[in-house]
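Visitor: take a look and give me a structure for this.
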Amino acid sequence: MAKTKKFWAWKKNSPETKERTLVLNGVIAEDSWFGDEVTPAAFRDELYAEDGNIVVQICSPGGDCFAAAQIYSMLVDYPGKVTVRIDGLAASAASVIAMAGDEVQMYPTSLLMVHNPATMAAGDHNEMERAIAMLAEVKESIVNAYAAKTKLARAKISHLMEAESYLSAYKAVELGFADTILQREGAEDAEEADVSMLFSRRAVSNAIINKLTAVCGLAPGTENPEADEGNMETDEPPVPPEEARPQGRSVDMLMERLSLIKNHI
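Guide: Purely as a prediction, here's the structure:
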């Protein structure tokens, strides 16, 4: 059997404290996790090979949510203290693993990202419905891990995931995803109000769309007083200048084309 590439590594910090560090860098389970039934067992064997407290050092964009779920469970059940330290990024599945820490530490430059689970599916509508149902259940399981750590309302967590949210270290602490921000020795703590930030990919996209539609005068529900005055004085609507005319086919034209296609099928 081919040797499976591990996505984790162990290192000892100090013989006196018996503390070990579990390093999770890169994609979680990039090669295999459940495929050969050896990888989960190997991880558990190495986890329990020694006792004592452990530090989980994470810098990962995420990966297999099922692998993350099992690692999360193993770390939660581990009898020693588990300290999670997010070095750079704990995104997607890696953020789930981070929730297993008795204490979650972040550096001021670290980020934590949460979003909806995703998959690839092919087939008829039955297969698509099964995929949707599966993703809904997976999301609920992820919300369970976030809620157990943060104590946030499930609706709030779901909203953060829908928006694909990137949390700064201070925002993560504010919302309960992290406990401690690691500072340089002698450095003063920054004011949370000034540095607590949350970036939402969906919010940014919506903001750009809203700005473009406002600039182009195409915002839904926006009335044009000058156009209304023109309609009152003549039966014909005012003709906009050439550069202001919308490009492409109108909705009515597209609906007409669609009706013709339906009638000829």
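
Visitor: when you work out contacts or count neighbours from here on, use the C-alpha atoms and nothing else.
Guide: Will do.

Visitor: please enumerate the helices of the chain.
Guide: 39-47, 65-77, 93-98, 125-150, 154-162, 169-175, 192-195, 201-215, 225-233, 251-263 (DSSP state H).

Visitor: quick one: closest of those helices to Leu111.
Guide: Closest approach to Leu111 among the helices of the chain is made by helix 169-175 (6.1 Å; C-alpha to C-alpha).

Visitor: show me how far the closest one is from its chain's centre.
Guide: Taking the mean of its C-alpha atoms, helix 169-175 sits 15 Å from the chain's own mean (C-alpha atoms, centre = their mean, to the nearest Å).

Visitor: list the buried residues of it.
Guide: Ala169, Tyr170, Lys171, Ala172, Val173, Glu174 (16 or more other C-alpha atoms under 10 Å).

Visitor: next, the structure of the following sequence, for comparison with the previous one:
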Amino acid sequence: MPVYMNGELVLYGFVGDSYWREGFTSTEVLEALAEHGTDNDLDVRLNSGGGYAFEGLAIYNALHAHKGNVTIHVDAIAASAASTIAMAGDKIIMRAGSEMMIHDPSGYTFGTA
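Guide: So this is what the prediction gives:
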């Protein structure tokens, strides 16, 4: 699913590249921002249960650096990494019945020192 539609950024699905789920990546967001123009105000529609924390952080930073005003519309849910993305808005609008879920990040490591 394209992330830039009708002049809006539409971030639905998994945050990051995933073999099993449709979603969006920071690279796709950067490409959409370039197409939209850095000085233009931007509406972002967000509906995501989350995904990769660092991918969400990269998207947050890209939206936060956008020179135009950014309005985030949480259409249904902004959970986990998507809640980080939501905080990039100059204005955040929670639609009727929508939810935001914030938690501490988790991760894992493996291998040798």
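
Visitor: ok, back up a step: turn the helices of structure 1 into JSON lines, including distance to Trp10 of structure 1.
Guide: Listed next are the helices of structure 1 as JSON lines, based on distance: least, C-alpha to C-alpha, whole Å:
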{"stretch": "helix 39-47", "distance to Trp10 of structure 1": "8"}
{"stretch": "helix 65-77", "distance to Trp10 of structure 1": "14"}
{"stretch": "helix 93-98", "distance to Trp10 of structure 1": "16"}
{"stretch": "helix 125-150", "distance to Trp10 of structure 1": "24"}
{"stretch": "helix 154-162", "distance to Trp10 of structure 1": "31"}
{"stretch": "helix 169-175", "distance to Trp10 of structure 1": "25"}
{"stretch": "helix 192-195", "distance to Trp10 of structure 1": "33"}
{"stretch": "helix 201-215", "distance to Trp10 of structure 1": "34"}
{"stretch": "helix 225-233", "distance to Trp10 of structure 1": "69"}
{"stretch": "helix 251-263", "distance to Trp10 of structure 1": "60"}
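
Visitor: neighbours of Leu46 of structure 2, how many?
Guide: 23 (other C-alpha atoms under 10 Å).

Visitor: try Asp228 of structure 1
Guide: Neighbours of Asp228 of structure 1 (other C-alpha under 10 Å): 12.

Visitor: thinking again about what came up before, list just the nearest of the buried residues of helix 169-175 of structure 1 to Thr180 of structure 1.
Guide: Val173 (6.9 Å).

Visitor: for the helices of structure 1, which one ends up most surrounded?
Guide: helix 93-98 (a mean of 28; mean count of other C-alpha atoms under 10 Å).

Visitor: that one against structure 2, how far on average?
Guide: Once fitted to structure 2, helix 93-98 of structure 1 is off its aligned match by 0.2 Å on average (mean C-alpha distance after the TM-score superposition for structure 1).

Visitor: so which of the helices of structure 1 comes closest to Thr109 of structure 1?
Guide: Closest of these to Thr109 of structure 1 is helix 169-175, at 7.0 Å (criterion: C-alpha to C-alpha).

Visitor: which part of structure 2 matches that closest one?
Guide: On structure 2, no counterpart of helix 169-175 of structure 1 exists by TM-score structural alignment.

Visitor: helices or strands up against that helix?
Guide: strand 111-114, strand 180-181 (3 or more C-alpha pairs under 8 Å, 6 or more residues apart in numbering; DSSP states H and E).

Visitor: picking that back up, of the helices of structure 1, which is nearest Pro108 of structure 1?
Guide: That would be, of the helices of structure 1 and by C-alpha to C-alpha, helix 169-175, which comes in at 5.6 Å.

Visitor: burial measure for the counterpart of Ala9 of structure 1 in structure 2, as a count.
Guide: Residue pairing (TM-score structural alignment): Ala9 of structure 1 is matched to Val3 of structure 2. Neighbour count of Val3 of structure 2, defined by other C-alpha under 10 Å: 20.

Visitor: wait, Val3 of structure 2 touches Ala32, no?
Guide: Yes: taking contacts as C-alpha atoms under 8 Å, Val3 of structure 2 lies within contact range of Ala32: 6.9 Å.

Visitor: overlap in contacts, the two.
Guide: Any residue near both Val3 of structure 2 and Ala32 by C-alpha atoms under 8 Å, 6 or more residues apart in numbering counts here, and that gives Leu9.

Visitor: so how many other residues sit close to the closest residue to Ile181 of structure 1 other than its chain neighbours?
Guide: Closest residue to Ile181 of structure 1 apart from its sequence neighbours, by C-alpha to C-alpha, 6 or more residues apart in numbering: Met106 at 4.9 Å. For Met106 of structure 1, the count of nearby residues is 27 (other C-alpha under 10 Å).
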